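> Fold the following.
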Amino acid sequence: MNAPLRDKSYFDQRASSDMAKHLPSQSRTTQETMAYACRILAMTEQEAGLAGQISVRSERPGAYWTLRFGLGFDEATPADFIEVDRDLNTLSGGGMANPATRFHLWVYDARPDVNAIIHTHSPWASALAAARQPLVIAQMDMTPLHNDCAFLGDWPGVPIADQEGVIISEALGDKRAIILAHHGYLTAGRTCEEATYLSVYLERAARMQIRAQAFGPLTPVDDDLAREAHDYLLKPSIVNSTFAYWARQTHGIAPYRKP
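I've put the predicted structure just below:
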């Protein structure tokens, strides 16, 4: 006799319980996590000279940690991150912030839930940005961005002043990602691991969308199923374990430079 079919919620709860037990989060300093995040972005070919940025909200009000200007993602070490205030004055560490990180301040002000921001001009997301195309969620691996990727249709210019921060933060709204037309993308996570996870999957989604369009118009995933997959794939245990896997891969890029 066949056993009765159990509701999907049973398996979801069981998987969540098992993941919490078997996939514990790892202990790292903020700077170590940020260095791994930079290496992951480099590994997934998201660098564009010095255009990319990463920041993490500091415990000090109105301040954040960021990679000192002049370094690429692929050469970041924990010693290369500086803490800066609202006027981009360096509070901890040595060096200066990328002037374009100023718009991060506006996102942090508007979104108390956001603790990390990544912005890059990655090849595939930038191709969507150049074509002024929003993301279409048409495959399972794209669902972490379902109803979570905004679109800014006009470029406000190089984001080194306050007005660009106002425009970008308002366009982002309550989403965790945004494609910036003629520009690139931004991800805003509850943690640095989440922002990185979303960055990798956004770039992958953009690549998939562009390739799939060669076969005709895309068919979006059913809304209810996409919402379910979004919530499942953004479970902290999945996000953190995926980040840890990618971090292990980065050791093949290049050894950390000595501070």
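
> Only C-alpha atoms from now on, for both contacts and neighbour counts.
Noted.

> Within the helices and strands, which one has residue 82?
Using DSSP states H and E, residue 82 sits in strand 81-84.

> Equivalent analysis for residue 207, please.
helix 192-212.

> Give me the helices and strands touching that helix, please.
helix 30-43, strand 116-120, helix 123-130, strand 184-189, helix 236-249 (3 or more CA pairs under 8 Å, 6 or more residues apart in numbering; DSSP states H and E).

> which stretch among the ones you listed comes nearest residue 101?
strand 116-120 (8.9 Å; CA to CA).

> by how many degrees do that closest one and helix 123-130 diverge?
Counting by axes from the mean of the first three to the mean of the last three CA atoms, to 10 degrees, strand 116-120 lies at 80 degrees to helix 123-130.

> So which other helices or strands are in contact with strand 116-120?
If contacts are counted by 3+ CA pairs under 8 Å, 6+ apart, strand 116-120 sits against strand 53-57, strand 184-189, helix 192-212.

> who's in contact with it?
With CA atoms under 8 Å, 6 or more residues apart in numbering as the test, strand 116-120 has contacts from 46-48, 51-57, 104, 184-192, 195-196, 199.

> Out of the residues you listed, which end up buried?
Neighbour counting with 16 or more other CA atoms under 10 Å marks 46-47, 51-57, 104, 184-192, 195-196, 199 as buried within the contacts of strand 116-120.

> Please tell me how far the residue lying closest to residue 53 once chain neighbours are set aside sits from residue 235.
Distance criterion CA to CA, 6 or more residues apart in numbering; nearest residue to residue 53, sequence neighbours excluded, is residue 119 at 5.2 Å. Going from residue 119 to residue 235 by CA to CA, to the nearest Å gives 22 Å.

> Neighbour count: those two, which is higher?
The residue with more neighbours, out of residue 119 and residue 235, is residue 119; 27 against 14, by other CA atoms under 10 Å.

> To check against the first, give me the structure of this:
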Amino acid sequence: MAETLELSKSELVSIAQERLEKAIGDASWTAREKLALSCRILFDGGHDSGLAGQITCRAPTSGTYYTQQLGLGFDEISESNLITVDEDLNVVAGNGIPNPANRFHSWIYRARPEVNCIIHTHPTYAAALSMLEVPLAIAHMDTSPLYDDCAFLPKWPGIPVGNEEGAIISAALGQKRAILLAHHGQLVVGKTIEEACMLAYLMERAAKLQLIAMAAGTIQPLPEALAREAHDWVSTKKRDAVTFAYFARRALRNHADCLS
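Next comes the predicted model:
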């Protein structure tokens, strides 16, 4: 006989969260493997724009992080070809050189000690939206993890290889988890690689939905209380982990060399 049909929404939310905590264990992938998987997931999700974009995560030694070699696309990144760099972009382990635009990652890591992964890409729909100089609109349940969590840099400061761009982008991001960069692309941060990857994937979908909706009519806002409830419901470590695992399995079917 059913025992939950008379429970309140808050009680059901607590039960669901408790079940998720118990059912989902920690992934066995290393940080380098998750970073490589993220590259393949995002490549399949439309984040391919040649060699533009960077992905990084903190390495064990303070002041260093893993990133991809300049010259390799997201579809070519594997655990074995990642490099380790310091805050000055000197290579401390691995072959090749980093993208010089990684400089602004160092600024964000210094400003946000809780952040462990940064993903910056130029996917088609986010890049197109950035050309309009309008913020990302979050008006659908699926994109609610970005509700009031996506900043906007309204003017392009130029190529992000100087310290000026690092200061500008880091300040514009503030304490949010994502930012749309006018005439540029998107950037997300996460306490975990899984969180950052799923936010990056979701942000491009949000931009796509926005452009489609704008072409059809006027986007209507979500009720604030319900949007915040949805944001918090989805924005958990376990939810990120189980969603990332699904996309990782899908990526591995397409990219068997990812973890070689």
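
> need the contact list for the counterpart of residue 31 of structure 1 in structure 2.
In structure 2, the residue paired with residue 31 of structure 1 is residue 32, using TM-score structural alignment. Residues in contact with residue 32 of structure 2 (CA under 8 Å, 6+ apart) are 66, 79, 82.

> What lines up with the last one in structure 1?
It stands for residue 82 of structure 2. So, by TM-score structural alignment, residue 82 of structure 2 is matched to residue 81.

> Neighbours of that match, how many?
For residue 81 of structure 1, the count of nearby residues is 27 (other CA under 10 Å).

> cool, and the one 5 residues further on?
Residue crowding around residue 86 of structure 1 was assessed by other CA under 10 Å; the count is 14.

> re earlier: run through who's touching the very next helix or strand once past the strand holding residue 82 of structure 1.
Sequence order places strand 90-92 as the next helix or strand after strand 81-84 of structure 1, per DSSP H and E. Defining contact as CA under 8 Å, 6+ apart, one finds that strand 90-92 of structure 1 is touched by 82-85, 96-97.

> ok, now stretch 6-16 of structure 1?
Against stretch 6-16 of structure 1 from outside (CA under 8 Å, 6+ apart): no residues.

> how does it look with 10 Å?
Contacts of stretch 6-16 of structure 1 from elsewhere in the structure, counted by CA atoms under 10 Å, 6 or more residues apart in numbering, are 17-23, 232, 235-238.

> Give me the buried positions along that stretch.
So stretch 6-16 of structure 1, judged by 16+ other CA under 10 Å, has buried residues residue 16.

> center of structure 1, which residue is that?
Geometric centre of structure 1, nearest residue: residue 195, 3.0 Å, by CA atoms, centre = their mean.

> my guess is it meets residue 178, correct?
No. If you go by CA atoms under 10 Å, residue 195 of structure 1 and residue 178 don't touch, sitting 11.9 Å apart.

> Mutual contacts of these two, please.
By CA under 10 Å, 6+ apart, residue 195 of structure 1 and residue 178 have these common neighbours: 119, 186-188.

> what's the first-to-last distance across stretch 121-141 of structure 2?
23 Å.

> again, but for stretch 90-103 of structure 2
Stretch 90-103 of structure 2 has an end-to-end distance of 11 Å (CA to CA).

> ok so, going back, wait, the match of residue 82 of structure 2 touches residue 34, no?
Yes. Residue 81 of structure 1 is in contact with residue 34 according to CA under 10 Å; the separation is 8.1 Å.

> joint contacts of those two?
Contact criterion CA under 10 Å, 6+ apart; residues bridging residue 81 of structure 1 and residue 34 by contacting each: 54-55, 65-67.

> can I get those in CSV with distance to residue 211 of structure 1?
CSV is the format used below for those (distance: CA to CA, whole Å):
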residue, distance to residue 211 of structure 1
54, 28
55, 31
65, 36
66, 33
67, 33
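
> how about the residues you listed, which pair is most distant?
54 and 65 (8.3 Å).

> shared neighbours of those two, which are they?
By CA under 10 Å, 6+ apart, the residues touching both residue 54 of structure 1 and residue 65 are 34, 81, 116.

> Can you verify my assumption that residue 38 of structure 1 contacts residue 195?
No. Between residue 38 of structure 1 and residue 195 there is no contact, the gap being 11.3 Å when judged by CA under 10 Å.

> Overlap of the contact sets of those two?
54, 118.

> Doesn't residue 135 of structure 2 belong to a helix?
No. According to DSSP: H, G, I helix; E, B strand; the rest coil, the state of residue 135 of structure 2 is coil, so it is not within a helix.
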